[in-house]
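Chemist: compute the structure for the input listed below.
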Amino acid sequence: MFHRGLWNEGKKQSRQLALLAGAGVAAGGAAVAQAYVFARLVDGVFLKSLGVGQLRHWIYGLIAIMVARAAITWIIETVGSRLALAVKTDLRRRLLTHLAALGPVHGGAERTGELANLLGEGMESLDAFFARYLPQLAVTVAVPLLVLAVVAPIDGVAAIIMLATAPLIPIMMALIGRWAGELHQKRWQVLSSLSGHFLDVLKGLTTLKLFGRSREQADIIFAYSEEFRRTTMGVLRIAFLSSLTLELLSTISIALVAVTVGLKLLYAGIGFGEAFFILLLAPEFYLPFRLLGGHFHAGAAAVAAAGRIFDLLAQPVPEGAYGTLPLAAGKGITVELSAVSFCYPGRDRQALMDVSFTIPAGKRVALVGPSGAGKTTVVNLLLGFAAPARGAVRVNGQDIKSVCREDWLRNVSYIPQFPHIFAGTVADNIRQGGRGSQAKVVAAAEAAEAHAFISRLPRGYDTLIGEGGLALSGGEAQRIAIARAFYRQAAFIILDEATSGLDPRTEKAVRTGLDRLLAGRTALIIAHRLTTVYSADLIVVLTEGMVAEQGRHEELVVKEGVYSRLVGAYRGTA
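Modeler: Prediction:
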C-alpha cells in the first residue's frame, strides 16, 4: 500500500522514522536472541540434564530479553502515535490554512458537512496508517531479514523455504488490497455524501417542514446509511478473507519448515538445539507479515481519506489579493475600482466587465442593480476573497494587491445581510478575537443599540449564543454585527442591506445604530431595497456586470434609465 502524499508527510518527521527503523531492527534482534536463549535452555534441561545453577545465566538472559521486547514494543507504539499526531496536526493546520486561502469564492463550492467530516474523522483515520501500519511495516522489513540471516548458515533448505514462501504473503495482500482499496474509496465517498447531505437537511429543516418534504429527506438519509452499511460490510468481508488467507499461508509455510527440520533431525543432519532454534524462529519470521495484513485495511481507509485531503491541498490558491506594503495614510479611506473585470472559476460569463467607480473618503456610495448584476462580486474583491482578472482596486491610491492584508482589513468592517453568530458568549461575538476591555464591548453595544436587549439576557454579556447557546432574532443578530463594527472602529464599512425582513420597531433600532456607525466613515452600501439609497452621496447602478449609470438619486431618476426603471418597479410593488 503506497500513497505518495502520506509517505512525503511521514518523511518530514525524519527523527520518528529513524526511531521506528531502529526499533524494528531491535525487535528483530530481540526475537532472534529470545529464540536462541530459549532453545539453549530446553536443550540444556531435557537433553543435557543441566541444573538450575548451571542455567541461571540463561534464565536471567531470557527474562532480560523478554523485558527488552516489551520495551521495544512500547517504543514502537509510542513513536508511531507521536508520528501520527505530528502528521495529523500539521495536515489539519495546512488544510485549514489552505481552505482559508481559497476563501468563499474559490472554496465555496465545497460542502460544509463533507469538509467537517474530512477535518474530523478523515484526519483521525490517518492515525491507523502512521501509528500502526507504518511501525509494523518497519518491523516486517527488519525481522524477516534478520531471521533469514541467522537461519541460512544453520539450515539452507529452511532458509530457502522461508525465502520462497515469504513473497506469497505480500503478493496476496497486494491482490486483495486493490479490491479493498476500491471499496474503501467508495465507503469514504458514501460517508462524505451522507455527512454533507445530513448537514444540509439540518440547516434546511424549517423549509423541509413547511413544504412537507422532511419524511422524503429522512428516506434519502436512510438510503445513504444503507449504502454505507453495505460498503462497510464489504470491507469487513474482505478483511476477514485477507486474514484467513494470511493465516493459511503462514501455517502451511511454518509446517513446511517444520517437516524439513524434522527430517534432518531424524537423520542426524542437524542437532536438537539448532533444530528447535529454527522451529522457534519460523513463527517469528511470518508473524510480522500476518500483523501487517491485520493493519493493512486500517491503512487503506487512511489512504482513501488522504486522497480527498491531498486533492483539496492541490487546488491552486488564487492570485494573491494582497502584498506587504503598509496602507498609505490619508484622511479616511478612499476606494477606487478602475476598469475591473472578473470571472468566477469554471464559468464562461464574466461577473464584472470594466467596472469603474470611486468611493470618496467619508462618503456613502450605494451599489444597486438586479440579482446577478455583480454586487456581491464587488464585495468579494474589496475583501480580498478574489483578485481582479484585469484592472485594479486602489485604496488611498495604492493597488490593493500591494497592501498588507492585516493593514487593510484592520480598516474594514463588513456587515452582511445575515450575520453569522459564533458559538460563545455575547462579549466574545462582539470582540471577535480582540482583547479589549469589557467597557469597550459595552460601549460598542450601546452605540449599536444592542445594550438594552443584551442586558435582558440570562447572563448579560456572558450569555452563550450561537450553536449550543441561546438563539437570537434577526434584528438582535444585526445589532451584534453592528457592535462588532463599532468595536473595530474601522474607517471603511461594507454594508449588505441589514434591515430587510425586520419589523418596523427593530428596523428603527438597527437604522439608528447604522446611522451612528456610518457617520464620518467611508461606506459602500449594497442595496436591495431602494429606500435605503435615496440619501447616498453616490449611487452606482450595475447591470450584467457593467456600470450602467452613476449619480445621485435625483439625477438618475430624471435620466429615465436603468435606475429609473428600478425605482418604478419598486414603487409598483411596494
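Chemist: contacts and neighbour counts: CA atoms only from here.
Modeler: OK.
Chemist: the stretch 301-450 of the chain: helices as residue ranges?
Modeler: All helices of the stretch 301-450 of the chain, identified by DSSP state H, counting those that start in this stretch, fall at 375-382, 405-409, 426-431, 438-447.
Chemist: kindly report the same for the stretch 151-300 of the chain.
Modeler: Chain-ordered helices for the stretch 151-300 of the chain, with DSSP H, counting those that start in this stretch as the definition, fall at 156-165, 168-203, 205-210, 214-266, 272-314.
Chemist: nearest to Arg516, of those helices?
Modeler: helix 168-203 (33.8 Å; Cα to Cα).
Chemist: tell me which of the helices of the stretch 301-450 of the chain sits most buried.
Modeler: Across the helices of the stretch 301-450 of the chain, averaging neighbours per residue (mean count of other Cα atoms under 10 Å) puts helix 426-431 on top, at a mean of 23.
Chemist: what does that helix contact?
Modeler: Outside helix 426-431, the residues within contact range by Cα atoms under 8 Å, 6 or more residues apart in numbering are 421-422, 438, 441, 454, 460-465, 480-481, 483-484, 487.
Chemist: thinking again about what came up before, adding distance to Gly320 and mean neighbour count, write the helices of the stretch 151-300 of the chain out as CSV.
Modeler: Compiled in CSV, the helices of the stretch 151-300 of the chain are given as follows (distance: least, Cα to Cα, whole Å; neighbours: other Cα atoms under 10 Å):
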stretch, distance to Gly320, mean neighbour count
helix 156-165, 56, 17
helix 168-203, 30, 18
helix 205-210, 38, 12
helix 214-266, 39, 16
helix 272-314, 16, 21
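Chemist: for the comparison step, fold the sequence that follows:
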Amino acid sequence: MATARVLGKVTDDVVVPALHKGSVPGAQLTEACLTLAAISVVSTFAFLVRRLLGGQLQFRLQATYRRRVASRYITAPYPWLQRRPVGEMLAVANSDIEAAWLPIARLPLLFSVVVLLAASTIDMVLTDLALAGVGILLFPAILWLNRTYQNLSAQHAITSQKYRGEVSSIAHESFDGSLAVKVLRMEDRETERFRESVFRLRSSNIAFGRARSFFEPALELLPNLAVLGVILVGAVRIRSGHIAAGDVVHIAYLVTVITFPLRIIGNVFKDLPRSVAGFDRVQEILAQESPSEPDEQISRHTEGTGSRMLELDSVSFVYPGGNSRAVDGIGLAVAPGEVVALVGPTGSGKSTVAHLMAGLINPTGGAVRLHGTDLRSVPRDEACDRISLAAQQSFLFDDTVRANIALRGEDDDELVWQALRTADAESFVRALPDGLDTSVGERGSRFSGGQRQRLSLARALLRKPELLILDDATSAVDAEAEETILRKLQNSSLTSAVLVVSSRRSAIDIADRVAYMAHGKILDQASPSELYQRCSPYRTLIDSYSVLRTPGSQQTKTHTAGDL
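Modeler: So this is what the prediction gives:
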C-alpha cells in the first residue's frame, strides 16, 4: 500500500512534470528512488521472515503428526494392525501428512493478505469510488473461480490420495514377497499389477491436473483484465478532470496488489482438496481405538488361583468382522515350573490362545488371569516382563546380534550369552566373524530360518519371564535340535513355565501336560501318554506328523501316505 501511494505521488510530482518540462530535479528523483528502495527492503525482509516462520510451522506440524501416527501404529491393538496393508500405512505417514499440512506454510501470509485486502479496498474507495468499483469486481470473479475449482477437483484429490496408498502397498508387497515372486516366476504378474495401479494413479493425477490447468490461467487472466478496466475508466476520469493521473496509477497498482492476496487465497483453495483428503486419512488412523489402559473396575484378584501362574477362565474371542468365535469358552491353566503343550489341527485357535495369554488381544468373554489378577488390569510393561512370546515368524531388525537380543540395551553380555546358550544359538553366534557385533542384515537375511528362530527365542528369554509362550517358535529347526532346546528350557533358570504350541512329537514328549484343541475349544487335557491313549482325534493328529514309538510298547508304527 505504501508503494502504491508513493508511485501515485511520484507520477504526479515527477513523471507528469517531466513529460511537460522535459526534465526533473535530481534531488526529487533521488528522494523518490530511495523511498521506493526503503519500502522494498522492508517488504523483502518481512517476506523472508514470514516464509521462514510459515515453513517452520508447516514442517513442525508434519513432524508432530508423523510422530502421532507412528505412535498409534506402534501402540495399536494387534488385530487392527493385521487388517491394515503396510504400504497404505506408510503412505498415510508420508504423503498424506505432507498433503494435510501443505497449505499451512501460507497461513501467516494468508492472515496478512486478508488485512491487506481490506485496507487496500478502503484506500481505493477513498481515492475514487468509480475506479474502486472496477477493482472490486475482481472479488466475486475470484470467488466464483475458486468455487468452480473446488467442485471440479475435490473428488480427484480424494481419489489421487487413495491410489497413492494403493501403489505404495503393492510395491511393498512385491518387495517384501520377493522370494515368492522369484520362486513362482511371478515377475510379469507383479509388474502388470503394479503397472495397473500406477496407471490408475496417473489417470487420477491427470484429471486433477486438468482441473488445475483451468484454474491457474484464469487466475492469471482476471487481475490483468481488472487493471485494463481501471486504466480505461481512469483515462475517461482524467479527461473529465475528476482525478489526477497519479490516482489512476495508485489504484491500478492497488489492483495488482489485491491480486496477490486473492491469488494466495486461491492457492490455498487450490491445495485444500488434497489437504482435506490427506487429513481425513490421517484422522482415520488417529481416531482408531487406542490400546486400553489398565481397567481399575476389573477385579484384580480371584481366590483359589495361587497355584496357577496363568489361567484362561471361560475365555472366548471373536476377531473384529468375524462371524464365529475363534476361541469358545476355553479353560486352561499353567502352573509355575510346568511345561504345557497346546496341540490341535490347523485353524483350531492355538495362536489365538497364545496371543490371549501374551496380552496381545483381550478376550471378548471370560478373563485371562496372571496369579489371580485379570491381565487387563496389569500394566503393559509389567505384563511384558512377566510373559514372553516367541512366534513362528521371527523378526530381526537390521542391526547387530547383540542389539536384536538386548533390545532395551540394558543387559550385559553375560546375560545375552546365557540366553543364547539356552536357545541353542551360542555355537553359531561365536563362530560369526564379529560375534555379538555381527550385523544380521535386513530381517535377518544373513541367517537361516532356524537360526533366526533361535535368536528370537534368546530375545524372549533375556527378560527371564515367568511364562514363556512358544507359538511354533522352533518349527524351522530339526526335531533333534528342537528337543535339545526344549530340554534346556526345562532346566533353565531363565523361565519358570513354558507353553508350547506345536504338533511335533519332539515338543510334546517333554511336556508335563498336553491340551488338545479343535474348533476353538479344548476337548481334553492330560499327560502325553494318557492323552494319546484316550483321545482319538489327538492320536490321529500326532500319528500323522511323525513315525512314532507307541507308548507302553517297543513296537514302531510306520505310516504310509495312504494312512495319512
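Chemist: can you give me the TM-score here?
Modeler: Laid over one another, the chains give 0.88 as their TM-score (TM-score structural alignment, normalised by the length of structure 2), with 541 aligned residues with a Cα RMSD of 2.8 Å.
Chemist: distance to Glu9 of structure 1 for the helices of the stretch 151-300 of structure 1 - can I get that in JSON lines?
Modeler: Supplementary listing: these in JSON lines, determined by distance: least, Cα to Cα, whole Å:
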{"stretch": "helix 156-165", "distance to Glu9 of structure 1": "32"}
{"stretch": "helix 168-203", "distance to Glu9 of structure 1": "20"}
{"stretch": "helix 205-210", "distance to Glu9 of structure 1": "40"}
{"stretch": "helix 214-266", "distance to Glu9 of structure 1": "26"}
{"stretch": "helix 272-314", "distance to Glu9 of structure 1": "11"}
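Chemist: ok, back up a step: ok, which of the helices of the stretch 301-450 of structure 1 comes nearest Thr531 of structure 1?
Modeler: With respect to Thr531 of structure 1, and counting by Cα to Cα, the nearest of the helices of the stretch 301-450 of structure 1 is helix 375-382 at 17.3 Å.
Chemist: who touches the most centrally placed residue in structure 2 in this structure?
Modeler: The central residue of structure 2, meaning the one whose C-alpha is nearest the mean C-alpha position (Cα atoms, centre = their mean), is Met89 at 4.1 Å. Met89 of structure 2 makes contact with Gly165, according to Cα under 8 Å, 6+ apart.
Chemist: that one -> structure 1?
Modeler: Aligned counterpart of Met89 of structure 2 in structure 1: Leu115 (TM-score structural alignment).
Chemist: next one: Arg325 of structure 2
Modeler: Following TM-score structural alignment, the counterpart assigned to Arg325 of structure 2 within structure 1 is Gln350.
Chemist: run a quick neighbour tally on the residue nearest to that match when sequence neighbours are not counted.
Modeler: Nearest non-adjacent residue to Gln350 of structure 1, counting by Cα to Cα, 6 or more residues apart in numbering: Cys343, 4.3 Å away. Other residues within reach of Cys343 of structure 1, judged by other Cα atoms under 10 Å, total 19.
Chemist: just Glu555 of structure 1 next, same as before
Modeler: Neighbours of Glu555 of structure 1 under the rule other Cα under 10 Å: 13.
Chemist: also Gly561 of structure 1?
Modeler: 13.
Chemist: element containing the residue nearest to the centre of structure 2?
Modeler: Applying DSSP states H and E as the criterion places Met89 of structure 2 in helix 86-91.
Chemist: burial count for the aligned partner of Arg408 of structure 2 in structure 1?
Modeler: Correspondence of Arg408 of structure 2 to structure 1, assessed by TM-score structural alignment: Gly433. Neighbour count of Gly433 of structure 1, defined by other Cα under 10 Å: 8.
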